[in-house]
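> Okay, structure incoming, though there's no sequence with it:
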């Protein structure tokens, strides 16, 4: 079994700005103004869609040759729906996405039937998509650093 561990550190800066870091790469996260942020960058749920689209693109690139598919161009549009009242504790609804849709725009000479089969394979082998579709053991632990006065 080839289990690999991935790690990210998220550090709250000012307001809703969060700096995330993995392997020396940084991404700044924010919220739009209507949710209290300064709208300097994508928010976490947009990053989730971005991660899904990036993962789908990478799986497509990884397996296209194996499926005999020549890609001339690929774009994936993603959209998700969530009720922000769950996040804002205004009602008893889930805070996460209820629906996510991907639309693949592929420029190629391949048949639509072959591409449909390929996209089914892609979606079955995308780690981010699988993580969204299936329950994950999500645990946390608290470490308190008390300030000495």
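Nice, thanks for sending it over. Keep in mind the model is a prediction, meaning the values are calculated, not measured.
> hey, let's count contacts and neighbours off CA atoms from now on
OK.
> what residue is smack in the middle of this protein?
By Cα atoms, centre = their mean, the chain has its centre lying nearest to residue 48, at 2.4 Å.
> The helix of greatest length in the chain: how far from the chain's middle?
Taking DSSP state H as the criterion, the chain has its longest helix at helix 44-63. In terms of Cα atoms, centre = their mean, to the nearest Å, the centre of helix 44-63 is set 6 Å apart from its chain centre.
> I'd like to know which elements it is packed against.
Judged by 3 or more Cα pairs under 8 Å, 6 or more residues apart in numbering; DSSP states H and E, helix 44-63 is in contact with strand 73-82, helix 112-125, helix 127-133.
> what's the spacing between the closest residue to residue 119 other than its chain neighbours and residue 130?
Nearest residue to residue 119, sequence neighbours excluded (Cα to Cα, 6 or more residues apart in numbering): residue 60, at 7.9 Å. Per Cα to Cα, to the nearest Å, residue 60 is found 15 Å from residue 130.
> So between these two, which is more surrounded?
residue 60 (22 against 14; other Cα atoms under 10 Å).
> Next one for the comparison:
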């Protein structure tokens, strides 16, 4: 897609939402995960989009697919990359290079419930961005990244507590 196409699409969405703010809030479509075999799990949405996860063999999985934690980091990296590309296009900047790498530090004692003081999720996350655009000042590129990462939905969900609840139905 060209920068102009993305730029025009974003302008159209912004104009629509400014005129129809009631349409900005939406329910994200549900995704259902079903255990298939051992720790292998298949998640599917209403449109049939599917991903499969599995845990490493060391913890009893088959190692046949990425772990949920891997997909979480992939979601963060791809969401940040997408948001950076969107904001660059909004700013009229054509990127020559964009690479986003995420990693984290975790303590498996949290996953296994061995120590109540250890969180189950990552203890820390790191995002590294490599960005380049011919003839564009470094300050502008840094501002694009800073704005985009501050407005990345997955990054936001990783950084703040999100109200949530668990509903259990016994089959």
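Thanks, I have it. Predicted, not measured: the structure shown is a model, and the values here were computed from it.
> List the TM-score for the superposed pair.
The TM-score (TM-score structural alignment, normalised by the length of the first structure) is 0.91; 145 aligned residues with a Cα RMSD of 1.3 Å.
> quick revisit: mind putting the helices and strands packed on helix 44-63 of the first structure in JSON lines, distance to residue 98 of the first structure included?
JSON lines is the format used below for those (distance: least, Cα to Cα, whole Å):
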{"stretch": "strand 73-82", "distance to residue 98 of the first structure": "6"}
{"stretch": "helix 112-125", "distance to residue 98 of the first structure": "18"}
{"stretch": "helix 127-133", "distance to residue 98 of the first structure": "11"}
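> Nearest to residue 65 of the first structure, out of the ones you listed?
Of all these, helix 112-125 sits nearest to residue 65 of the first structure, with 11.0 Å by Cα to Cα.
> other SSEs contacting the closest one?
Taking 3+ Cα pairs under 8 Å, 6+ apart as the contact cut, helix 112-125 of the first structure packs with helix 44-63, helix 127-133.
> Kindly recompute the last result at 7 Å.
When contacts are defined as 3 or more Cα pairs under 7 Å, 6 or more residues apart in numbering; DSSP states H and E, helix 112-125 of the first structure packs onto helix 44-63.
> now the angle between helix 112-125 and the helix it packs on, please.
120 degrees (axes from the mean of the first three to the mean of the last three Cα atoms, to 10 degrees).
> Quick one: the residues in the second structure that helix 44-63 of the first structure pairs up with.
Helix 44-63 of the first structure lines up with residues 68-87 of the second structure when matched by TM-score structural alignment.
> The matching stretch vs the first structure, mean deviation?
Superposing on the first structure places stretch 68-87 of the second structure at an average distance of 1.1 Å from its equivalents, by mean Cα distance after the TM-score superposition for the first structure.
> Going by neighbour count, which residues in that stretch are buried?
Residues of stretch 68-87 of the second structure classed as buried: 70, 73-87 (neighbour count, 16 or more other Cα atoms under 10 Å).
> Likewise for stretch 113-124 of the second structure?
Neighbour-count burial for stretch 113-124 of the second structure flags 118, 120, 122 (criterion: 16+ other Cα under 10 Å).
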